[in-house]
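Asks: Have a look at this prediction, sequence included:
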Amino acid sequence: MRLNIFPKLFLAMLLATLMVVLVMVVFMNWSFRTGFTAYHHAEELDKVQELAEVLGTEFATHNSWDFLRDDPQQWGKLLGDLGESAPLPPQHPPGMMERGGQPPPFPPPAGPPPDRDQLPPPDQGKLPPPPDQDKPPPLGARLSLLDSDQQQVIGGLRHPLGRPGNRRDQGGLTKVEVRAADKLVGWVTVWQGGVVTDGLAQSFLDQQVRNLYLIALFATGLSFLLAILLVRHLLRPVHSLTQGAQVLTTGKFDTRIEVATQDELGRLAQAFNTLAEALQHNEIMRQQWVADISHELRTPIAVLRSEIEALLDGIRQPTPERIQSLHVDVLAMGKLVEDLYQLALSDSAELSLAAEPVNLTTVLTEAALSAQARLQEKQIGLTTRFDPQQALWVRGDAERLYQLFGNLLGNCYRYTDEGGQVEILAQQQGNKVMVSIQDSSPGVPDAALPRLFERLFRVDKSRSRALGGSGLGLSICKNAVEAHGGTIRAAHSPLGGLLIEVVLPLESI
């Protein structure tokens, strides 16, 4: 089953949040239990230390531990003063306790056995239920008093849980010295396992753990809700982009989407708007291109049609002069069609270019010699400002480069007044070769400079058409320069006319 981006993002964010919550719950539970147990044990040790001080005082008063051996209730009283209790052995009259705190065996009861009617009811006289083996004993049951000979005086078992090896018994036996008059008279021992033994403390611990689980459950639900809201917020620009792209496919290039953020999605929306603007501009240029081409072809075709119809109707005689005029019109149309073809080839990257080292000095010299004869017809002077003996090597197609500079010099011939001046400059600048061709007046308006390389653009349409220009020459030159990896720009010439600067990469030989 293929999932959309919404469930993918939602599941990814939800699973990541759940993993974080789970790790936090486990770690916090362990940390809280461990810390609380350590705190509880420290609190127990404080009580044991206090009991050791009291026992030291009592020992100094009685000068022995017999007061506890003979009267075990004193042990319970001392623990009661600390807020603790201890299971007491069966009571015996004073003097009946054996050495070591163990009572003598009781003699069997005298007399005949009681009658059945004198027996207590079934629910009476039963032994109390055994203590819960899984419930840790209180502090009083885990305390013992040892004398100076390490003999137990009174107290609970060394292993109060009765199962050495049980996980609850994983703790340690702590011994606190009992001193009387700076003399060691015994030890108070306490067995501390790895769990909390106080009932109230255990209840508090369980309550806090339950609260922790409730908080984790609440955090899970909150993360579920936030994941939905956040994924919807993140996908809203994506939906807008999808809808905008669908509208663009219908040809509505004026479509724009709102840029609400400055993050990656916002930059993506801005890129979409830029793309839509470029498509809209290209569509306008395409419509203008079709209109300009139809206009350029309609005018010479209309002239040819009128001239031929006049000849067919006998209005005009087919003299050599009129036939020559028709031939000139046909050549102009052929030039326009050839320019369109060359421009289409360069646009589609099908313009064939030979990649070989070319001496640009030789190409410029040949182009200048070819254009010099035409420039002399209008008494336009041509000056070359480069050394013919200094080779400037570039990688490209010599024929296309010759055509490039021939077109630029042809523009100088058409748009420079008689008696003007044309200069060609070529020089090396770092790892590039710069060639500039400039002419004298007339100049180009400032507003027209950025549009000179647009297709079919003319500064003066009527004058350009009369001079044989199609408005495609500079566009073809621009494509040829870019195909060689160079740049071309137009500026005002110091001579009063137009400056065209061409920069090409230098080829190392």
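Replies: On my side now, so go ahead. Numbers count the residues shown, from 1 in each chain.
Asks: Every contact and neighbour count from this point should use C-alpha atoms.
Replies: OK.
Asks: Helix or strand: which one has residue 502?
Replies: strand 496-505 (DSSP states H and E).
Asks: Does that strand pack against any helices or strands, and if so which?
Replies: strand 393-396, strand 432-440, strand 487-492 (3 or more Cα pairs under 8 Å, 6 or more residues apart in numbering; DSSP states H and E).
Asks: show me where the stretch 1-150 of the chain has helices.
Replies: Using DSSP state H, counting those that start in this stretch, the helices of the stretch 1-150 of the chain run over 5-62, 66-70, 73-81.
Asks: Switch the ones you listed over to JSON lines; also include mean neighbour count.
Replies: Formatted as JSON lines, the helices of the stretch 1-150 of the chain follow (neighbours: other Cα atoms under 10 Å):
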{"stretch": "helix 5-62", "mean neighbour count": "16"}
{"stretch": "helix 66-70", "mean neighbour count": "18"}
{"stretch": "helix 73-81", "mean neighbour count": "16"}
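Asks: Make JSON lines from those helices and add distance to residue 458 to it.
Replies: As requested, the helices of the stretch 1-150 of the chain are arranged in JSON lines below (distance: least, Cα to Cα, whole Å):
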{"stretch": "helix 5-62", "distance to residue 458": "52"}
{"stretch": "helix 66-70", "distance to residue 458": "123"}
{"stretch": "helix 73-81", "distance to residue 458": "113"}
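Asks: who wins for proximity to residue 433 among these?
Replies: helix 5-62 (52.3 Å; Cα to Cα).
Asks: How far does that closest one sit from its chain's centre?
Replies: 38 Å (Cα atoms, centre = their mean, to the nearest Å).
Asks: that older thread, out of the helices and strands packed on strand 496-505, which gets nearest to residue 229?
Replies: strand 487-492 (50.7 Å).
Asks: Okay, angle between that closest one and strand 496-505 too, please.
Replies: 160 degrees (axes from the mean of the first three to the mean of the last three Cα atoms, to 10 degrees).
Asks: what's in contact with strand 487-492?
Replies: 443-444, 449-450, 452, 478, 481, 498-504 (Cα atoms under 8 Å, 6 or more residues apart in numbering).
Asks: sorry, back to before: could you point out which of the helices and strands packed on strand 496-505 sits nearest residue 360?
Replies: Of all the helices and strands packed on strand 496-505, strand 393-396 comes closest under Cα to Cα, at 5.9 Å.
Asks: Same question for the following helix or strand past the closest one: list its buried residues.
Replies: Downstream of strand 393-396, the next assigned helix or strand under DSSP H and E is helix 398-415. Going by neighbour count (16 or more other Cα atoms under 10 Å), the buried part of helix 398-415 is 398, 400-415.
Asks: one more structure, for comparison:
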Amino acid sequence: METRAGLIRQILMAMSAITVVAGMLVFFGTYFAYSAIVTFYKPPEADDWLTSLDFVILAALILVTLPIAAFTALRLARRILEPLESLARSARQIAAGDLSARAQASERALGETASLIDDFNIMAQRLQDMAADMALWNATIAHELRTPLTVLKGRLQGIIDGIFEPDERTLRRLILQIDGLARLVEDLRTVTLADSGHLDLRIVPVRMAREIEEIAELLAYDLSSNGFHLTLDLEDIVVEADATRIRQALLAMISNAQRHAMRGTITISLKTDDETPVLAVTDEGPGIDPHIAGKIFEPFVRGDPGRAQETGSNGLGLSVVRAIMEAHGGHLRYRTAPSGGASFHMVFSA
């Protein structure tokens, strides 16, 4: 890093020069003012305009006052500028790529300066956390994409080499891998757009019960063939929402229950809680481990990693639901059902 004059030294030199100049101005200004007063307004009986003793007294006062003023100015400047020098040094380190740099505030720092240092350190910590999250996000995405891409490449290379026959079964398996990739990309797109505030929503009054009934009718056969029974408990509520996004969120919730819950009943309920619409999906267990319940809405977090791998879950389903609900001004919450199962509540804004 190029050597440069420190911020403290630069400002201290400037303040010292100002103090000296101010002292000289006081001295000579007082001298000439006193001379002018004596010259124009001297009483007839007065002695000559400025005696040697007057000059000595005035000079002595200035010489005593000047060091005191300079000392006070330097002490005050140091209290103000030491934290600012630390802040400037940390800012240069962060700009150079060292996100762990933090500014230090001395115990004597003034209140506003100390607050500035605290705000800077909070900002630097958030920047470091965001960089770490981005690195983890990129690594996780690469991991999620690698498996289906490896399968696709291996199967296609096997077909080229004549190891596998390009029959209907093989092609269907390849299509399933492609569908998984497409779902992963779409889920990533939804979460990213929602987190950046750019998720496109078309908010209109929606008869939510009707939408849920249509989805239930479409999914009834698939769920029953997998050992699930779908139960509806719906109030006829009109909600201001994007119907397409809500269908996407509800499908993700039902799919999540189908992958992770025990065979049994999945209940979809729509009620109002203090005039707030709440759409809930509840299963019969086994629920979510309390140790990860607080992180379950984060991207790529899985309740049971082993089972998620078996069922093809990409760990983004609940993140997509959370993102959609937050884009609507609401939120997603988890509760343990009386039966011990998982109950996810999509809470809309009132």
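Replies: Sure, I can see it. Just so we're clear, the structure is a prediction, and the values are computed from it rather than from any experiment.
Asks: TM-score for the pair, please.
Replies: Once superposed, chain against chain, the TM-score is 0.77 (TM-score structural alignment, normalised by the length of structure 2); 317 aligned residues with a Cα RMSD of 3.5 Å.
Asks: picking up where we left off before, the helices and strands packed on strand 496-505 of structure 1 into TSV, with extra columns for distance to residue 345 of structure 1 and mean neighbour count?
Replies: Output for these, formatted as TSV (distance: least, Cα to Cα, whole Å; neighbours: other Cα atoms under 10 Å):
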stretch	distance to residue 345 of structure 1	mean neighbour count
strand 393-396	17	22
strand 432-440	25	22
strand 487-492	19	18
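Asks: Adding distance to residue 296 of structure 1, write those out as TSV.
Replies: What follows is these, written out as TSV (distance: least, Cα to Cα, whole Å):
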stretch	distance to residue 296 of structure 1
strand 393-396	32
strand 432-440	27
strand 487-492	25
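Asks: how about those, which one is nearest residue 383 of structure 1?
Replies: So among those, strand 432-440 is nearest, using Cα to Cα, at 10.0 Å.
Asks: quick one: the strand holding residue 502 of structure 1 aligns where in structure 2?
Replies: Aligned using TM-score structural alignment, strand 496-505 of structure 1 spans residues 340-349 in structure 2.
Asks: Next, the distance between the ends of that stretch.
Replies: 28 Å (Cα to Cα, to the nearest Å).
Asks: same question, stretch 333-350 of structure 2
Replies: End to end - Cα to Cα - stretch 333-350 of structure 2 spans 16 Å.
Asks: start and end residues in structure 1 for stretch 318-331 of structure 2, please.
Replies: Alignment of stretch 318-331 of structure 2 against structure 1: residues 474-487, by TM-score structural alignment.
Asks: likewise stretch 78-96 of structure 2?
Replies: Taking TM-score structural alignment, stretch 78-96 of structure 2 hits residues 232-250 over in structure 1.
Asks: in the matching stretch, what's buried?
Replies: Result for stretch 232-250 of structure 1 [16+ other Cα under 10 Å]: buried residues 232, 237, 241, 244, 245, 248.
Asks: Need the residues that contact that stretch.
Replies: 6, 255, 256, 257, 265, 266, 269, 272, 276.
Asks: What's the local residue count around the nearest residue to the third one once chain neighbours are set aside?
Replies: To tie it back to what came earlier, the one meant is residue 256 of structure 1. Nearest residue to residue 256 of structure 1 in three dimensions, chain neighbours excluded: residue 273, at 5.5 Å (Cα to Cα, 6 or more residues apart in numbering). Using other Cα atoms under 10 Å, residue 273 of structure 1 has 21 neighbouring residues.
Asks: tell me the average deviation of whichever strand or helix holds residue 323 of structure 2 from structure 1 after fitting.
Replies: Secondary structure assigned from DSSP H and E places residue 323 of structure 2 in helix 317-327. Aligned to structure 1 and superposed, helix 317-327 of structure 2 gives a mean residue distance of 1.6 Å (mean Cα distance after the TM-score superposition for structure 1).
Asks: How far away from the center of its chain is that helix?
Replies: 16 Å.
Asks: next one: stretch 387-406 of structure 1
Replies: 49 Å.
Asks: Residue 223 of structure 2 pairs with which position in structure 1?
Replies: Alignment note (TM-score structural alignment): residue 223 of structure 2 maps to residue 375 of structure 1.
Asks: Next, the contact list for residue 142 of structure 2, please.
Replies: Per Cα under 8 Å, 6+ apart, neighbours of residue 142 of structure 2: none.
Asks: Confirm it sits in a helix?
Replies: Yes - under DSSP: H, G, I helix; E, B strand; the rest coil, residue 142 of structure 2 falls within a helix.
Asks: Structure 1: which residue goes with that one?
Replies: So, by TM-score structural alignment, residue 142 of structure 2 is matched to residue 294.
Asks: All the helices of the stretch 151-300 of structure 2, residue numbers only.
Replies: Taking DSSP H, counting those that start in this stretch as the criterion, the stretch 151-300 of structure 2 carries its helices at 168-195, 208-225, 243-260.
Asks: So which of those helices is the most surrounded?
Replies: helix 243-260 (a mean of 19; mean count of other Cα atoms under 10 Å).
Asks: according to the alignment, that helix goes to what range in structure 1?
Replies: Matched against structure 1 by TM-score structural alignment, helix 243-260 of structure 2 falls on residues 398-415.
Asks: Looking at structure 1, name the residue matched to residue 69 of structure 2.
Replies: So residue 69 of structure 2 corresponds to residue 223, using TM-score structural alignment.
Asks: Now residue 90 of structure 2: which helix or strand?
Replies: Per DSSP H and E: helix 52-95 holds residue 90 of structure 2.
Asks: picking that back up, state the distance from the match of residue 223 of structure 2 to residue 413 of structure 1.
Replies: Following Cα to Cα, the distance that separates residue 375 of structure 1 from residue 413 of structure 1 is 6 Å.
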